[in-house]
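>>> Quick one, what's the 3D model for this:
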Amino acid sequence: MEKNKQKEIEADRLNFNDDTDDVVRQVPATTDASEAVAAITSHINKYDIPDELEEK
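Prediction:
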């Protein structure tokens, strides 16, 4: 249980290091699933580093 608490504390600390320019918007609860998939895919594509460019 202590290990999970440490991970939670670390995640909270790292939230302050997020330098993305994302804007959180309120959306209706009935959002079409395809819109949600498109939104998360767009987010991933915007911030994900291609495997070829990642340091190994």
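>>> switch to C-alpha atoms for all contacts and neighbour counts from now on
Will do.
>>> Mind listing what's buried along the strand or helix carrying Glu35?
For Glu35, the host element (DSSP states H and E) is helix 33-47. Of all the residues in helix 33-47, not one is buried under the rule 16 or more other Cα atoms under 10 Å.
>>> Give me the helices and strands touching that helix, please.
Using 3 or more Cα pairs under 8 Å, 6 or more residues apart in numbering; DSSP states H and E as the contact test, no helix or strand touches helix 33-47.
>>> And this one, please, so the two structures can be compared:
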Amino acid sequence: MTMLDHSGELEAVNRLYELARDGATESSEYSQLDRQVFHALVQTYGAEEGIVRQTAVAT
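This is a model prediction of the structure:
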């Protein structure tokens, strides 16, 4: 992994946090960053069989 990759991933996580903190979890930007960060986690740590990704649903 290059420093540029790490920087971009850190920026995505920070922005995802900002959107969540501000309650903007219904935006397309949040959804795209959520997928990007989740994909990076799976690439880094792998996925175990049977793990189902769950998303919070506001009531």
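>>> Could I get the TM-score for this pair?
For this chain pair, the superposition-based TM-score is 0.35 by TM-score structural alignment, normalised by the length of the first structure; 30 aligned residues with a Cα RMSD of 2.8 Å.
>>> Distance-wise, check Lys3 of the first structure relative to Ile9 of the first structure.
10 Å (Cα to Cα, to the nearest Å).
>>> Of the two, which one has the most company?
Remark: of Lys3 of the first structure and Ile9, Ile9 carries more neighbours, 11 against 8, as counted by other Cα atoms under 10 Å.
>>> and the more buried one, which of the three is it?
helix (DSSP: H, G, I helix; E, B strand; the rest coil).
>>> Look up how far Asn15 of the first structure lies from it.
Note on Ile9 of the first structure: its distance to Asn15 of the first structure, by Cα to Cα, is 10 Å.
>>> Ok, Ser42 of the first structure next?
Ser42 of the first structure is 21 Å from Asn15 of the first structure, where distance means Cα to Cα.
>>> What count of nearby residues applies to Arg15 of the second structure?
Neighbour tally, Arg15 of the second structure, other Cα under 10 Å: 16.
>>> Please read the previous query as pertaining to Lys7 of the first structure.
The number of residues packed near Lys7 of the first structure is 11, by other Cα under 10 Å.
>>> Repeat that for Asn4 of the first structure.
9.
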